[in-house]
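**Q** Sequence first, then the predicted structure:
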Amino acid sequence: MQKLNGAGLRRISLPPVLPTSHPYVVYFIRNGNRIKIGTTKSLAGRLNQFGLGRNQVALVLEGDYALEGALHAQFSEHRVDDTEWFRLAPPLLAFSRQCNARPAVAMLGGPEHEALWEDLEQIAARTGRSLAELQTWRKDPTWPKSEGNAGGRRRLYHRHQVDIWLARGRTR
């Protein structure tokens, strides 16, 4: 069996608010000195099930049970008993680092979810606000959190969160 090295795999970035349902993804969740490699259609539900937070998600890849099985086979020597948990071993860490170094191809939730994300120029065009005004507002600690895309070169904001913020009458 050929080892996966991260090339050709599609990394998915996490939005500030995880959707409750999305297409299948393969996730790497870190908990102490272990990593769980699993498949889900609800990463938010899975994190809740384990009592873990989004900051413990080490990697999310586009894929399903076939990719999960290939990864389980590749890292089988690091498997903890007969579970989906693996010891935090150098090959696993190297794989995760290599995948995370690649730009994300999509936001969790698929194309229908990505349509909810905008950059500042799109927000300005949609709301009639000036770009300079929005850039000033962005320094306000209550401004919606952004998600980096394409290696962090572009900041994206969730449309619903921005609309709530603007509806609160923020003017400067």
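**A** Alright, I've got the coordinates.

**Q** going forward, measure contacts between C-alpha atoms and count neighbours the same way
**A** Noted.

**Q** Can you spell out which helices and strands pack onto the one helix or strand Phe86 maps to?
**A** According to DSSP states H and E, Phe86 maps onto strand 85-87. Here strand 85-87 touches strand 34-40, going by 3 or more CA pairs under 8 Å, 6 or more residues apart in numbering; DSSP states H and E.

**Q** Next secondary structure after the strand it packs on?
**A** Following strand 34-40 in sequence, per DSSP H and E, is helix 43-50.

**Q** any idea how far Leu67 lies from Glu112?
**A** 23 Å (CA to CA, to the nearest Å).

**Q** For the chain, just list every one of the helices.
**A** Counting by DSSP state H, the segments of the chain that form helices are 43-50, 65-74, 90-100, 111-114, 120-127, 131-137, 159-167.

**Q** Structure two is appended below for comparative analysis:
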Amino acid sequence: MMHIRVVLTSLALTALCFPTWAFALDKPKGEVILTVSAPHLDHPNIAETAQFDLPMLEALASHTGEMETPWTEGKVKFSGPLLRSILEAAGAHGTKLKIIALNDYSAEVPVEDAEKLDTILATRMNGDTMSVRDKGPLFLIYPFDKDASLFNEKYFSRSVWQIKTIEVSE
């Protein structure tokens, strides 16, 4: 009996010390709309990348914000997973993100923006999934509604739409 307690205690401590051993990113069941790559991912699910379909993204910790943007008319409600939740799910580590759109437009975004701001990859606008025509399937949205100092060209240039890939680097 004592031996079983020791084994169970050891297993519990191992799980606490090494949580990445207990986490596996499922493979997408639907159309892949986002691929995350990095020199090393803790949780790849296809080859050396982390690929996500819409249900996988919408299952992550998310945020909703209602705001005006330079690209929309009036107040618009955006919702989607927090960028930091996506990076955590992939097990991506680094200091820079290269956000790449379907048309190969890209912007460099510091990882700090994901860690310190409630940046989201919007999957929905006013409750509806975002089509490619409406800047979807994913649109990097800064919390312009929470912090007016973000409403400037620096953050506008990082707000990529029609996102397909995030490359993480040191």
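**A** Here it is on my side, so go on. These numbers were taken from a predicted model, which means no experiment stands behind them.

**Q** quick one: TM-score?
**A** After superposition, the two chains reach a TM-score (TM-score structural alignment, normalised by the length of the second structure) of 0.22; 64 aligned residues with a CA RMSD of 5.2 Å.

**Q** higher neighbour count, Leu67 and Glu112 of the first structure?
**A** Of the pair Leu67 of the first structure and Glu112, Leu67 is the one with more neighbours under other CA atoms under 10 Å, namely 18 against 10.

**Q** Quick check: closest non-adjacent residue to the more buried one.
**A** Val26 (7.3 Å; CA to CA, 6 or more residues apart in numbering).

**Q** and the one you found, how many neighbours?
**A** 25.

**Q** residues contacting it?
**A** Ile37, Gly38, Thr39, Thr40, Val60, Leu61, Glu62, Gly63, Asp64, Tyr65, Leu67, Glu68 (CA atoms under 8 Å, 6 or more residues apart in numbering).

**Q** hmm, try it at 10 Å
**A** By CA atoms under 10 Å, 6 or more residues apart in numbering, Val26 of the first structure lies in contact with 11-12, 37-41, 43, 59-69, 71.

**Q** do Leu8 of the second structure as well
**A** Met2, Thr14.

**Q** give me the element it is part of.
**A** Going by DSSP H and E, Leu8 of the second structure is in helix 2-17.

**Q** Also Thr64 of the second structure?
**A** Assigned by DSSP H and E, Thr64 of the second structure falls in strand 62-67.

**Q** measure Glu112 of the first structure to His158 of the first structure for me?
**A** Separation of Glu112 of the first structure from His158 of the first structure (CA to CA): 13 Å.

**Q** Hmm, I typed the wrong one, I wanted Phe50 of the first structure.
**A** 26 Å.

**Q** which residues sit in contact with Gln135 of the first structure?
**A** Leu120, Glu121, Ala124.

**Q** Most neighbours among the residues you listed, which one is it?
**A** Most neighbours among those, by other CA under 10 Å: Leu120, with 19 neighbours.
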